[in-house]
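Enquirer: below are the sequence and a predicted model; questions follow.
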Amino acid sequence: MLYEKVACPVCGGDFSAGDDVVVCPECGTPHHRECWENVGRCVNESLHGEDFAWAAPRDAVGKSGEGEPADTKDETAIVCRNCGADCPPDTLVCPECGTSLGAAGRVFYGAGQGPSRDSNIFMKGVMTDPDEEIDGIKAREAAAYVQMRAGRYIPRFVEMSRKDKKLSWNWAGFFMSPHWFFYRKIYKAGILFLSLTCIALLFASIPLKNAFIDYKNLMSDYIELTNMTTYDELLSDYNEFVGNYGNLPEKERAELEKVQKEVVLYGALFIGSYFIPNFFAALYGDYIYKSKMVKEIKSMRGYAKNDKTFLMLAMRRGGVSFVSALGCFLLLETLSRMITVYFGGV
């Protein structure tokens, strides 16, 4: 088999006879078909257009009996994690594929050793040791689960695990909760914060509507006192409204000012009621996400037969869900329209 002894860049499992292999038409990188379909693209897509062409890692060539054996490598050589090519020790970029050879992108090995590559594509851009512990799981496992923006979450989870922290700050949780929880497939917390948001908005809308009713009643009295014909006419002619405001009797003017302040106050509380749950989502969002991730990864490790199976499970159970986030958005949009109808009777 052409790719025998070569590792799939997605799951890390070696290709073997009978495997269904998909080869990228752009650069020639081989993938298991299932891995290709899960990722939805070539893992080296970022290198397309840079004269990049995939080549089998040198250690795989040595195992197949073609070319130089793997144990003749220079002791000081650096191996590119992406393509497995030998690179001079003072090289910063792989001459074969262009991958950075920084601390997170290269491996040193001595004579007789093959490259120890981390083929988890989700670790790319993550400035953390793949073997770093996060509450008993490896950073590489967490990256396979998180996927999108792993470079942001993995270092944060490592820090929280080291310092046993529960509080952090998540801007996505603050501005996008409860949608963010559904986007990250944290459904229990998503349902909780969605319920809290709905309850807060509904309760905050009641005093706001009452204040609007009082305001409209006072404005009706104002119409009679200023000889304006209708409430709509009053709203359409703001200049006349301001001009006649000082002609109101002191009692009516004081009552109107009081209700105006109530409308502003309850309006601010109505807007704030949306962000009160979001504030706690921002504080505890990362901790909730980390806890769910650790629990699920440990569970998957218990019944996954091998690393390939585990990675496939992690990719399916983790990642993000645009559909769930959209569903949450539609629910809140429906609630918003219901509140609008509720105010329509004012």
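Expert: Now that the structure is in, tell me what you want to look at.

Enquirer: going forward, measure contacts between C-alpha atoms and count neighbours the same way
Expert: OK.

Enquirer: what ranges does the protein have for its helices?
Expert: For the chain, the helices defined by DSSP state H cover 33-39, 58-63, 139-146, 150-163, 171-176, 179-183, 187-226, 231-236, 238-245, 250-303, 307-317, 322-344.

Enquirer: could I get the ones you listed in a markdown table, plus columns for distance to M127 and mean neighbour count?
Expert: As requested, the helices of the chain are exported to a markdown table (distance: least, Cα to Cα, whole Å; neighbours: other Cα atoms under 10 Å):
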| stretch | distance to M127 | mean neighbour count |
| --- | --- | --- |
| helix 33-39 | 22 | 16 |
| helix 58-63 | 26 | 19 |
| helix 139-146 | 10 | 26 |
| helix 150-163 | 7 | 18 |
| helix 171-176 | 21 | 18 |
| helix 179-183 | 24 | 25 |
| helix 187-226 | 28 | 17 |
| helix 231-236 | 59 | 13 |
| helix 238-245 | 59 | 12 |
| helix 250-303 | 18 | 17 |
| helix 307-317 | 20 | 18 |
| helix 322-344 | 27 | 14 |
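
Enquirer: and A7, which of those helices is closest to it?
Expert: A7 lies closest to helix 58-63 among these, at 8.5 Å (Cα to Cα).

Enquirer: distance from stretch 267-284 to the middle of the chain?
Expert: Chain-centre distance of stretch 267-284: 20 Å, with Cα atoms, centre = their mean, to the nearest Å.

Enquirer: repeat for stretch 321-337
Expert: Put simply, stretch 321-337 sits 17 Å off its chain's centre (Cα atoms, centre = their mean).

Enquirer: spatially nearest residue to K290 (excluding sequence neighbours)?
Expert: F157 (6.5 Å; Cα to Cα, 6 or more residues apart in numbering).

Enquirer: take this one as well and set it beside the first:
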Amino acid sequence: MNYTGEKCVLCEQVFNDGDDVVVCPECGAPHHRECYKKNGNCAAAALHGSGTKWKRMNAPEPRVISGELTICPVCRTANKTGNQRCVKCGNPLVSEEPKNTPEGSEEFSPFTQTAEFLGIDPEEDIGGATVRELSQFVDSNTIYYIPLFKRFKELGSKLSLNLLCFVFPPIYFANRRMWGWAMITAVIMVLLAIPAAISYMINESMRQGFSFLTAGLTSFIYDNRQLLNNIIEVCNIGNLVTRLSMCLFCNYMYMRFAVRNLKKLKQRTRRTVLSQETVAAAGGLRPLNSLLILLIMGAMAYAALFGTALLLEVCFNLSRMSV
């Protein structure tokens, strides 16, 4: 949002190009960042609770050039004539007739631009991508992620809570198209579950009379079941630590993933401003990925279980031969 030419509601100085402007999320009043910090809150607090929004002094109209391009009055970006909104800042390029409003009483509300961004400037940079771009990339549940991303930037924090990622990290990462972390957490969880799976299979084989391992190896493991139980406890602790770590850091990891992908898109397309369609195609949710990661984990578990059983048989036979 461009506030050049408007006045800070606290010091009443005119904003110049490059000024650091903070917008009140409740009434939309603009302040110099230092003024806002000095005052401790919005200088237009009298507007709060009344439903009244800050009014722009100047309401410039879009300017048409050669009948083909329309210059946005807010960010000065050239748009194709006929566009309803600016491709960069989203400002309406087609003026609407006021309804039942006396002439000259139309007010400007920054919520036409920032409501979907929870009062955050959509052009604010977060690590190399704008709030608008990140919102389009996240697509779903932006009301949860965008304030978190802003907090990560301002406080330098990396910690937050994500219960879905605690319950099943691979599904969360696959659903958000973070395949690297989806595969890493899937491998870790499968490997940590192997001792418990072997214990279960041995108990079932002894109870139902089928052969999972050779009789000699089964007897050896059963005789040393306390050691196996200790290994299972260690793996359970490792599983819990993995889940807690992902729960605490996954939102920060997702922000880094989103910013990195947006930067790559800009480099690949050689554009500084990405279209919403391009960003949405690269991000968002992919529910089918959840099913896919479950199938992958099933195949991993099958291979890991029988691979471990084969390795145990080989080691057991070698130990008997060496005795």
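Expert: Noted; the coordinates are in hand. Given the structure is predicted, the values throughout are model-derived calculations rather than measurements.

Enquirer: reformat the helices of structure 1 as CSV; add distance to F15 of structure 1.
Expert: Shown next, in CSV, are those (distance: least, Cα to Cα, whole Å):
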stretch, distance to F15 of structure 1
helix 33-39, 11
helix 58-63, 11
helix 139-146, 20
helix 150-163, 27
helix 171-176, 39
helix 179-183, 33
helix 187-226, 36
helix 231-236, 74
helix 238-245, 76
helix 250-303, 22
helix 307-317, 11
helix 322-344, 32
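
Enquirer: and of these, who's closest to D19 of structure 1?
Expert: D19 of structure 1 lies closest, by Cα to Cα, to one member of the helices of structure 1: helix 33-39, at 8.5 Å.

Enquirer: what is that closest one packed up against?
Expert: Contacts defined by 3 or more Cα pairs under 8 Å, 6 or more residues apart in numbering; DSSP states H and E place helix 33-39 of structure 1 against strand 21-23, helix 307-317.

Enquirer: so can I have a markdown table of those showing distance to N38 of structure 1?
Expert: As requested, the helices and strands packed on helix 33-39 of structure 1 are exported to a markdown table (distance: least, Cα to Cα, whole Å):
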| stretch | distance to N38 of structure 1 |
| --- | --- |
| strand 21-23 | 12 |
| helix 307-317 | 8 |
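
Enquirer: which one, of those, ends up nearest to M293 of structure 1?
Expert: Nearest of those to M293 of structure 1, taken as Cα to Cα: helix 307-317 at 9.4 Å.

Enquirer: distance from the closest one to the middle of the chain?
Expert: Put simply, helix 307-317 of structure 1 sits 19 Å off its chain's centre (Cα atoms, centre = their mean).

Enquirer: same for it, what does it pack against?
Expert: helix 33-39, helix 139-146, helix 250-303.

Enquirer: need the contact partners of that helix.
Expert: With contacts defined as Cα atoms under 8 Å, 6 or more residues apart in numbering, helix 307-317 of structure 1 is touched by 11-13, 35, 38, 141, 144-145, 147, 297, 300-301, 304.

Enquirer: can you rerun that using 10 Å?
Expert: Helix 307-317 of structure 1 has contacts (Cα atoms under 10 Å, 6 or more residues apart in numbering) with 8, 10-14, 34-35, 38-39, 120, 122, 140-147, 185, 293, 296-297, 300-304, 318.

Enquirer: can you put the helices and strands packed on helix 307-317 of structure 1 in JSON lines and add distance to L202 of structure 1?
Expert: Below are these laid out as JSON lines (distance: least, Cα to Cα, whole Å):
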{"stretch": "helix 33-39", "distance to L202 of structure 1": "41"}
{"stretch": "helix 139-146", "distance to L202 of structure 1": "34"}
{"stretch": "helix 250-303", "distance to L202 of structure 1": "9"}
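
Enquirer: out of those, which is closest to F174 of structure 1?
Expert: helix 250-303 (4.7 Å).

Enquirer: by how many degrees do that closest one and helix 150-163 diverge?
Expert: Per axes from the mean of the first three to the mean of the last three Cα atoms, to 10 degrees, the angle that helix 250-303 of structure 1 makes with helix 150-163 is 80 degrees.

Enquirer: quick check: angle from helix 250-303 of structure 1 to helix 307-317?
Expert: Using the same axes, to 10 degrees: helix 250-303 of structure 1 against helix 307-317 is 160 degrees.
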